[in-house]
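Peer 1: Structure, please.
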Amino acid sequence: MNELSIKTSTHSYFVYIGDNLRFQLQDLIQQDYSSILIITDDKVASLYLDDVLSALKGQRVFHSIIKSGEASKDIRQFYHLQTEAMNYHLDRKSLIIALGGGVVGDLAGFVASTFMRGIDFIQMPTTILAHDSSVGGKVAINHELGKNMIGSFYPPKAVIYDVNTLSSLPEHEVRSGYAELVKEAFIADESFLKRLLNVDIYSLSNNQLRDHLCNGIKIKAEIVEQDEKESNIRKFLNFGHTLAHALETKLGYGKITHGEAVAIGMLFALRLSEQTYNKALPSKSLYSWLKNNNYPLSLYGLKNSELLEVMKLDKKAENQNIQMVLLNNVADPKTIELSDREVLTALAMFEKELKDI
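Peer 2: Model (predicted):
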């Protein structure tokens, strides 16, 4: 088992990464709680909920199951889970466990952060993508006008990452998770990036997967520890996300996975970086890797003007001006402000490139 320690302004917590950790919860949860609420989704529940309930046998445990998918990360589901917590008589010494992917983690974490002004929660990721969202303490729900617009910074008490749960992932979820790993490599570690761009993500060993996850989480942890509330360098973790969030919002949450949207957003940001800094970056290598691993590469016929308006709602935007994370070089990210005209020109060029390739 690998253990990583993450420091926050309120407390430190461990990320545990290993095999069959869902059966070892009694040892890994290092505190007594009056009750525990497990929040999961219908797909994960059918696979792993019984294992977790069995591991917590003898404790006062409840569970709530939401419908899988990004559409569940909304105000109605948030309110429903608050009602469930009250009906189960959770109190300030209760614990919420988020068993699932990024949607479950973000939603359950936001419920925990606001129930009785904040109770403990633990992340139990079951997707590769959630290696990113489970670490760093960002919790949120979506608004129809923008992704993750309602949320807070609220670190978990622990992250318990059972890599065996990743074996059941469909291919689109593997794609989603590996896009975020590639993002982390692009902004911080060129050697890690070269390793990732030479793998077939559908034929990885558990050891390779664990190594990649540990590298990605280390990058995230180092940045978060320096800038917990995203006032400066944490913004670099949004490489590829400005366009990605706009695509998700306009297409409707769940049309493509978050990571698939990030993959398109990274390719766009990389091409814009090459134009901005007048230098060659590995955009061709990224494109080839994305194609070889069956990522969807399209703007889906969306109008550039509509994408622009959503991009201006991005949380990095200031005074209605779009800020994007670009790369001066691999592992040398910069945040720059762009005019509407610059973004529209770049989107038009990118759209043409995707059609011509």
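Peer 1: going forward, measure contacts and count neighbours with C-alpha atoms only.
Peer 2: Fine.
Peer 1: For the spatially most central residue of the chain, which residues are in contact?
Peer 2: Note on the chain: the residue nearest the mean C-alpha position is S133, at 3.6 Å, using Cα atoms, centre = their mean. Counting by Cα atoms under 8 Å, 6 or more residues apart in numbering, S133 touches G102, G105, D106.
Peer 1: cutoff 6 Å now
Peer 2: Neighbouring residues of S133 by Cα atoms under 6 Å, 6 or more residues apart in numbering: G102.
Peer 1: Could you do the one 3 residues further on as well?
Peer 2: Contacts for G136 (Cα under 6 Å, 6+ apart) come out as V224.
Peer 1: sec struct for the residue sitting furthest away from the middle of the chain, please.
Peer 2: Distance from the C-alpha centroid of the chain peaks at G58, with 32.9 Å (Cα atoms, centre = their mean). Under DSSP: H, G, I helix; E, B strand; the rest coil, G58 falls in the coil class.
Peer 1: just I160 next, same as before
Peer 2: Three-state call for I160 (three-state DSSP): strand.
Peer 1: Here is the second sequence; please produce its structure so I can put it next to the first one:
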Amino acid sequence: MKLTVNLKENSYPIYIENGILTKSGEYISRIFNGQKIMVISDDNVFPLYGQKITDSLTSAAGHNYECHSLVLPHGEPTKNFQSLPKIYEAMLEAKLTRSDLVIALGGGVIGDLAGFAASSYLRGIKLVQIPTSLLAQVDSSVGGKVAVDLPQGKNLVGAFYQPKMVLIDPEVLDTLPDHFIKDGMGEVIKYGCIKDSNLFCRLCSHSSFEDLKPELPEIIARCVDIKRIVVEEDQFDTGERMLLNFGHTLAHTIEQYYNYERESHGEAVGIGMYQITRMAEEKKLTAPGCADRIQQALKIYGLPSSCGLPVSALTEAISLDKKNLNGHLNVVLLKEIGNSYVYPTDISFFGFSENGQENI
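Peer 2: So this is what the prediction gives:
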């Protein structure tokens, strides 16, 4: 299946196909006529798929690609400012120029980190995203958001930098531990919540991820298509695209509170979606029953709906959130499942006082 993100000179194709990794060289040769390619990956993914990608690149008909690779430690702690010099050094050692290419082979951490390095090295070098986690396939590999974390918060240094191509192979998900499947399902559920009640109902009609698995390529394609439409409408996250942040205001603060070592991103998003919808229902900003439906969807796919933290513990991180502008906070709420909107408010939305200790 082919989808195209139409952004004029920044347009690019997305291919979703079982087994596409073995043909990656053929696809990349359609958009890249340079010489050098650097594959940036992590120590979980590269041993599984690095050689397969490299073999496909070096055997691409009519091309004589010179392939280099950089393998980084897996996990969110790698997505920090201190990782960038290692990447730039590897690029310089390989003598990459602006006519060369970077491939981000991995999950969201590698996609964001390698993407940011590509956006800033020599003021921009071509980028291809090959996402290998469910979360990256349905969300972070599409749309051009690249970033690194700071100690004070997630994704606080970043850029909008569109790839030249995205290659999605659903078969690679067979090697993912259950933890990372749950992680991705948090974002899949989000797409149903914000834009597609039929998708949400489809997810809720199954009993588990294994039950859903035969439909996975279609599910991935639907999520990607929703994101494509939103990104085309709002490339730089000033309006419609903000809807993609449903659940994220709380999620990012939960992740940060535990130094990215407890809840994964998708788990935190699940908690954020349920808790903010529960608060919105209490304020009559969301139709009754939505929070319960979200909680049920989370339960089906083994995701939590609470983390046991007092809301007051998250206030500082919420105040540093990128969506907090001049003391005004834009939160994403649901009118009902499948129909979302941006609600301008401030930190008082979360309904606590200095002594308030309501747990979420």
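Peer 1: G216 of the first structure pairs with which position in the second structure?
Peer 2: Using TM-score structural alignment as the criterion, G216 of the first structure maps onto C223 of the second structure.
Peer 1: now M124 of the first structure
Peer 2: Counting by TM-score structural alignment, M124 of the first structure corresponds to I130 in the second structure.
Peer 1: what's the answer for G136 of the first structure, then?
Peer 2: That one, G136 of the first structure, aligns with G143 by TM-score structural alignment.
Peer 1: what do you get for R76 of the first structure?
Peer 2: For R76 of the first structure, the aligned position in the second structure is Q82, judged by TM-score structural alignment.
Peer 1: what's in contact with stretch 115-128 of the first structure?
Peer 2: Under the criterion Cα under 6 Å, 6+ apart, residues 92, 95-101, 112, 156-161, 165-166, 177 lie in contact with stretch 115-128 of the first structure.
Peer 1: The residues you listed in strands, which ones?
Peer 2: Those of these mapping onto strands are L95, I96, I97, A98, L99, G100, A158, V159, I160, Y161, per DSSP state E.
Peer 1: Relative to G102 of the first structure, how far out is the residue nearest to the centre of the first structure?
Peer 2: For S133 of the first structure, the distance to G102 of the first structure equals 6 Å [Cα to Cα, to the nearest Å].
Peer 1: S68 of the first structure falls within a strand, correct?
Peer 2: No - according to three-state DSSP, S68 of the first structure belongs to no strand; its state is coil.
Peer 1: got a list of what it touches?
Peer 2: Taking Cα under 6 Å, 6+ apart, we find S68 of the first structure in contact with D41, D42.
Peer 1: and it, how far is that from I6 of the first structure?
Peer 2: 29 Å.
Peer 1: could I get the ones in strands among the contacts of stretch 115-128 of the first structure as JSON lines with distance to T249 of the first structure and neighbour count?
Peer 2: Formatted as JSON lines, these follow (distance: Cα to Cα, whole Å; neighbours: other Cα atoms under 10 Å):
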{"residue": "L95", "distance to T249 of the first structure": "32", "neighbour count": "23"}
{"residue": "I96", "distance to T249 of the first structure": "28", "neighbour count": "27"}
{"residue": "I97", "distance to T249 of the first structure": "28", "neighbour count": "27"}
{"residue": "A98", "distance to T249 of the first structure": "24", "neighbour count": "29"}
{"residue": "L99", "distance to T249 of the first structure": "25", "neighbour count": "27"}
{"residue": "G100", "distance to T249 of the first structure": "22", "neighbour count": "28"}
{"residue": "A158", "distance to T249 of the first structure": "30", "neighbour count": "24"}
{"residue": "V159", "distance to T249 of the first structure": "28", "neighbour count": "25"}
{"residue": "I160", "distance to T249 of the first structure": "30", "neighbour count": "26"}
{"residue": "Y161", "distance to T249 of the first structure": "29", "neighbour count": "30"}
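Peer 1: And for the match of R76 of the first structure, the neighbour number?
Peer 2: As a burial measure, Q82 of the second structure scores 13 neighbours (other Cα atoms under 10 Å).
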